[in-house]
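> Build me a model:
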Amino acid sequence: MARPRKPLLSTDRIVEAARALVDTEGLAAVSTRRLAAELGVSGPSLYNHFRTKDQILEAVADSVSAQVDLDMFEAGDTRGWRTALHDWAVSYRAALREHPNIVPVLAQGPGRRPAGLRLADAVYGAMTDAGWPPAQATSIGALMRYFVMGSALGSFAGGFVDDETAYDPADYPHLGQAHLLAEKQDVVDERAFETGLAALLDGLSVQYERIVAAAGRG
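All right, here's what the predicted structure looks like:
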């Protein structure tokens, strides 16, 4: 019997199957046995590509990091540091919103994940190239990461039920319209993200002006 032209199993196939499983059922659903069944292979064959379930989840997390646009940090890009940070944050959040169940793994840091490390390197490099001192550049990368990941973990608007009787004005005098938030979830959450992002960037711009002024006096 002739061998198939394409191998039955590959690292990419395993990662794609695991990512789909995480997206639909969460991290707890992933196991080597379940993945083998999804891929139609024997369990031990997975170990030719990944030794542990944790390695598979790390690869899934890195595949999501690889979806984040980093073009704004390329040398030929003409966007300033503020616009670049904004556009990167929007792309980062979009990737995480597509795959929110993997965020707890991403939140542990890039570790040795190549795409995650390229992301961190690009942000840090762009900030230092723009004139931010190394310590502040590190803080900016951390700050933006906290903000974007937090925004992807859940929905503020989606946390309210679509039932006007749930929020008695006698108990919650300022939540009379809260039952309307659920149907406007995307609009409310998007506006909240942009409001927070603008506030962060405004604050960073003030700090940057101080740094530039101090450097000029030096």
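> drop to CA atoms for contacts and neighbour counts, all remaining ones
Fine.
> Burial check on the closest residue in space to residue 31 that isn't next to it in sequence, number of neighbours?
Using Cα to Cα, 6 or more residues apart in numbering and skipping residues adjacent in sequence, the residue nearest residue 31 is residue 53, 6.3 Å away. Residues near residue 53, counting by other Cα atoms under 10 Å, number 16.
> Show the contacting residues for residue 53.
By Cα atoms under 8 Å, 6 or more residues apart in numbering, the contact list for residue 53 reads 30-32.
> Another for comparison:
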Amino acid sequence: MPEHVEHLENVSLPPNQGDGEGASRRHREPLTRERILRAALQVMDQEGLEAVTMRRLGRELGVEAMSLYNHVKDKEAILEGILEVVMAEFEFPEETGDWEADVRAGARAWRRLMIAHPTVIALFAESKHPASSPERLRPMEWAFEILGRGGLSEVEVVRAFRAFGGYIMGSVLNEVANPVPGMGDRDHHAEHMQLAGELPPTEFPNLVRLLPLMAECDAEVDFEFGLDLLIAGLRAKANRPAR
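Prediction:
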């Protein structure tokens, strides 16, 4: 082997100049709107909504922040696009023809999606534009279709849709922000028991009696309880006979 070739074999390349993974691979991938939006969703899921900045996304994608503007108008367009990406993940339940079962399945699918991306709930609340992309419109169309089969008026369908949306997103926010340990968490249960024991029962009789149960809450069971109430209310509105 020639001396100069042997010498080159022993030379170590500096980082990101070989065939490694990571940033060098990201540079080779073409920058697209979809890549930007998916990177933004990943950053938001892991670090929160405040972390989604043009500079942060540039680092995540291995490009200059200014190059993002060739594919998205501004940060607001990215945030609106995140909603599009998330709603594209909605798993449409298989319809059974049973109105109540289909409503339940839709609500549960929506809850699963919000639990997977809880920080997106703030985006829904702050969004300045109505849904316009097919990814966002299809779940709404499906929900309107299912709710409309229950004998509700058109106005009631819209109000029911809003009621379900508010309930689902509110319950997920509460579940994520204030997770309630199960019955096995003796420390948490003991804190409630101690507080209940310290309260004057004549002034707080209900708290003394019910506080211990607060440590035994199950988020999914609570969600199903609220779902029962919503469906029962809609059935009453539509004068549907109870099953």
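> List the TM-score for the superposed pair.
The TM-score (TM-score structural alignment, normalised by the length of the first structure) is 0.79; 198 aligned residues with a Cα RMSD of 2.8 Å.
> quick revisit: of the contacts of residue 53 of the first structure, closest to residue 87 of the first structure?
Nearest to residue 87 of the first structure out of the contacts of residue 53 of the first structure is residue 30 (Cα to Cα; 32.4 Å).
> Surely the closest one is in contact with residue 23?
No: Residue 30 of the first structure sits out of contact with residue 23 when judged by Cα atoms under 8 Å, with a separation of 10.4 Å.
> hang on, the earlier thing: what residue of the second structure matches up with the residue nearest to residue 31 of the first structure?
For residue 53 of the first structure, the aligned residue in the second structure is residue 75 (criterion: TM-score structural alignment).
> And that match, how far from residue 55 of the second structure?
As judged by Cα to Cα, to the nearest Å, residue 75 of the second structure and residue 55 of the second structure stand 11 Å apart.
> Likewise for residue 3 of the second structure?
Distance, residue 3 of the second structure to residue 55 of the second structure, by Cα to Cα: 46 Å.
> and residue 168 of the first structure, how many residues sit next to it?
Residue 168 of the first structure: 12 surrounding residues under other Cα under 10 Å.
> what's the helix or strand for residue 104 of the first structure?
helix 103-106 (DSSP states H and E).
> Name the residues of that helix that are buried.
By neighbour count on 16 or more other Cα atoms under 10 Å, the buried set for helix 103-106 of the first structure is 103, 105-106.
> Nearest to the spatial middle of the first structure, which residue is it?
What sits nearest the mean C-alpha location of the first structure, by Cα atoms, centre = their mean, is residue 96, with 3.8 Å.
> Could you look up the SS state of residue 216 of the second structure?
The assignment at residue 216 of the second structure comes out as coil when based on DSSP: H, G, I helix; E, B strand; the rest coil.
> What of residue 204 of the first structure?
Using three-state DSSP, the secondary structure recorded for residue 204 of the first structure is helix.
> counterpart of it in the second structure?
Counting by TM-score structural alignment, residue 204 of the first structure corresponds to residue 234 in the second structure.
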